[in-house]
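Student: return a 3D structure for these sequence lines:
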Amino acid sequence: MKWQRARQSQNVEDRRGQRAPAMRGLPKMGLGGIALVLIVGWFMGVSPVEMLSLLTQQGGTSAGSSSSSAPPTSPQAQQEARFIAAILGETEDVWGRIFQQSGQTYPAPTLVLFSGQVRSACGAASSAVGPFYCPGDKQVYLDTEFFDQMDKRLGGGGDFAEAYVIAHEVGHHVQTVTGTSRPVVEARRSGQNVEGADGLLVRQELQADCFAGLWAHHAQARHDWLEAGDIEEALSTATAIGDDQLQKQARGTVVPDSFTHGSAEQRVRWFKIGFETGDFARCDTFGTRRL
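Tutor: Purely as a prediction, here's the structure:
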């Protein structure tokens, strides 16, 4: 993937190397512990927002900033920051143009890079929750350690696979600012169950997958930056993090009633719909019968 062709966003806040106040009630975890919780949490399809809520209840913390310290300056860390800024910049340009076509202005989110722990308007979180979007402050949060675990644990690595993950989280931002995620919010407020293979939570996640594919469609048209194997990277990652695949790995059995992100087939299908059509209207997972 020739990601260097994209404009780098200025909306990246690098908090890596900063130390957030300890979250009471949470044990200190090394990389092995974080990897395990990653699999049980994000990889198992548990909503990052739900995990944030749980961690916040256990930690008794509120939103706030981390203590001051400089971000890492190693060549690898700087390369990671440049890559993420380029992908975020391209999401800004693509969604900016789509919003402009309908007479609107795209309010770009900030992407916060962190390591270990972070605070957001959704509460305090550790790396265990994986990448997440917080609608409370309209920011994307990412610990790049997640990409290492994605590669080592699931074989879903690669630069375009990482771009897909970022674009998926930005997709949740698009849902928030356009109001397409409102059915999920209202259902939660009324105490309705939003999980299940045909549930609202799965529909929300599959739409974010479709939005990621839509972004990739327009970004490719703008830059012709994809190389051999890039699409396969994204599809392999979408397959690996399907609820059915993750449940098989963790439990040995599949329980569709507990799905939160969609099956491997669904995640691949909706990414493809977005990528092949580039059409916002085709990503209406809430209005379709067949997921």
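Student: going forward, measure contacts between C-alpha atoms and count neighbours the same way
Tutor: Noted.
Student: so which residue is dead centre in this protein?
Tutor: In the chain, the centroid-proximal residue (CA atoms, centre = their mean) is Glu169; its distance is 3.3 Å.
Student: return the distance of the residue nearest to that one when sequence neighbours are not counted relative to Leu206.
Tutor: Nearest residue to Glu169 in three dimensions, chain neighbours excluded: Tyr133, at 5.8 Å (CA to CA, 6 or more residues apart in numbering). As judged by CA to CA, to the nearest Å, Tyr133 and Leu206 stand 15 Å apart.
Student: so these two - more neighbours on which side?
Tutor: Leu206 (29 against 26; other CA atoms under 10 Å).
Student: wait, is that one part of a strand?
Tutor: No: under DSSP: H, G, I helix; E, B strand; the rest coil, Leu206 sits outside any strand and is assigned helix.
Student: pretty sure it contacts Thr285?
Tutor: Yes: counting by CA atoms under 8 Å, Leu206 does reach Thr285; the two are 6.9 Å apart.
Student: what about the residue of the chain positioned farthest from its centre, which helix or strand?
Tutor: The C-alpha centroid of the chain is most remote from Gly103, which lies 26.9 Å away (CA atoms, centre = their mean). Using DSSP states H and E, Gly103 maps to neither a helix nor a strand.
Student: second input sequence below; structure requested for side-by-side comparison:
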Amino acid sequence: MKWQGRRESANVEDRRGAAAAGGAGVIIMLLRFIIGRFGIRGVMILGVVGLGLYMVGVNPVSLLQGQSASTQQAAPADDNTSRFVRVILAETEDVWSTLFGSNDYPEPTLVMFSGSVTSACGYASAASGPFYCPGDKKLYLDTSFFNELAERFGAPGDFAAAYVIAHEVGHHIQTVTGISNQVRSAQQRAGNEVEANALQVKMELQADCYAGVWAHYADRTSKILDAGDIEEGLRAANAIGDDTLQRNAGRRVTPESFTHGTSQQRQDWFTIGYRNGDVNRCDTFSAGSL
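Tutor: Okay, the predicted model is just below:
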């Protein structure tokens, strides 16, 4: 990809190196319980606990105020990964702002983190993979996933990483257009988990198609793609299909448990979006399914 030297999005939070706030809330509750339950004895216990926290680098006073020193955001790093993420997010902003036309495109924020993070959707670890939270309209990405994509899943390359970001932006599009709420409502009405999973698969495949739509315009208007980039994206889509993941994990392939779609489905829907550049062709939901 020819991404160097392009506009970088300002909608990126760099939380790499900052601890997640989820653990701080638990500690706060525990300390308040000790004081309320044991009174003066609790104060003495609290002193011992506070000393222990101080020795491991946590300010107990800021914890009682609800602001753990360990959760302070690290200074943004102007490294190659950060610049890449900012450029790709900017490219999605340019495409979707144009496609939204006269309607203003509400640009999402992308949060880079390392290890774990707390969002409006709750606590998540790097093992969860990249995700989008409709509660705060933010994308969350542990950038080490790019290395995992290359080394564990055998899908290296800049465009493979860009596809991951574009897919999560696709979920943002679903949120701002109301599709996400429709799917959640339909899942609540579903008679069983299998039906709910099938709806989730359709939503994930639509996000793949939206990623393809972005690639269509990134290729034809901004000229950011190189030869072979689309193949990198297709390899990534193949590597993270539900059937491939289950098979590589030594498990039996069980379609009723799928939540993202097969490798072939993910490749097909990305290709539909890329070839047509038409969001209307990304209707993965049959008529009346929502």
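Student: got a TM-score for the two of them?
Tutor: For this chain pair, the superposition-based TM-score is 0.79 by TM-score structural alignment, normalised by the length of the second structure; 247 aligned residues with a CA RMSD of 2.5 Å.
Student: grab the nearest non-local neighbour of Lys137 of the second structure.
Tutor: Pro108 (5.8 Å).
Student: swap that for His216 of the second structure, sorry
Tutor: In this structure, His216 of the second structure finds its nearest non-sequential neighbour in Tyr274, 4.6 Å apart by CA to CA, 6+ apart.
Student: regarding the first structure, what is its longest helix?
Tutor: Counting by DSSP state H, the longest helix found in the first structure is helix 75-101.
Student: what helices or strands is it leaning on?
Tutor: helix 159-178, helix 200-223 (3 or more CA pairs under 8 Å, 6 or more residues apart in numbering; DSSP states H and E).
Student: same for the first one, what does it pack against?
Tutor: The reference is to helix 159-178 of the first structure. By 3+ CA pairs under 8 Å, 6+ apart, helix 159-178 of the first structure packs against helix 75-101, strand 132-134, strand 139-142, helix 200-223, helix 230-240.
Student: on that earlier part again, in the helix or strand harbouring the residue nearest to His216 of the second structure, what counts as buried?
Tutor: Under the criterion DSSP H and E, the helix or strand holding Tyr274 of the second structure is helix 263-276. Buried residues in helix 263-276 of the second structure, counted by 16 or more other CA atoms under 10 Å: 263-274, 276.
Student: what's it packed up against?
Tutor: Against helix 263-276 of the second structure (3+ CA pairs under 8 Å, 6+ apart) you get helix 193-220, helix 229-239, helix 242-248.
Student: out of these, which one sits most buried?
Tutor: helix 193-220 (a mean of 24; mean count of other CA atoms under 10 Å).
Student: can you give me the angle it makes with helix 158-176?
Tutor: On the basis of axes from the mean of the first three to the mean of the last three CA atoms, to 10 degrees, helix 193-220 of the second structure is oriented at 120 degrees to helix 158-176.
Student: what does Thr56 of the first structure align to in the second structure?
Tutor: With TM-score structural alignment defining the correspondence, Thr56 of the first structure maps onto no position in the second structure.
Student: picking that back up, quick one: the equivalent of the residue nearest to Lys137 of the second structure over in the first structure from Arg16 of the first structure, how far?
Tutor: Mapped onto the first structure by TM-score structural alignment, Pro108 of the second structure lines up with Pro109. With distances taken as CA to CA, Pro109 of the first structure is found 18 Å from Arg16 of the first structure.
Student: looking at the two, which is more packed in?
Tutor: Neighbours of Pro109 of the first structure and Arg16, each counted by other CA under 10 Å, are more numerous for Arg16; the result is 23 against 19.
Student: once you drop chain neighbours, what's closest to that one?
Tutor: With CA to CA, 6+ apart as the criterion, Arg16 of the first structure has its nearest non-adjacent residue at 4.3 Å, and that residue is Phe114.
Student: please report the distance of that neighbour from Phe132 of the first structure.
Tutor: 12 Å.
Student: overlap in contacts, the two.
Tutor: Common contact partners of Phe114 of the first structure and Phe132 (CA atoms under 8 Å, 6 or more residues apart in numbering): Tyr141, Leu142.
Student: how much space between Leu113 of the first structure and Gly229 of the first structure?
Tutor: From Leu113 of the first structure across to Gly229 of the first structure, the span is 27 Å (CA to CA).
Student: what of Val129 of the first structure?
Tutor: Val129 of the first structure is 28 Å from Gly229 of the first structure, by CA to CA.
Student: Glu50 of the first structure: what secondary structure?
Tutor: helix.
Student: next, count neighbours for it.
Tutor: By other CA under 10 Å, the residues close to Glu50 of the first structure number 13.
Student: how many residues are close by the closest residue to Phe132 of the first structure other than its chain neighbours?
Tutor: Sequence neighbours aside, Tyr141 is the residue nearest to Phe132 of the first structure in space, at 5.4 Å (criterion: CA to CA, 6+ apart). Neighbour count for Tyr141 of the first structure, taken as other CA under 10 Å: 26.
Student: no further queries at this time; thank you.
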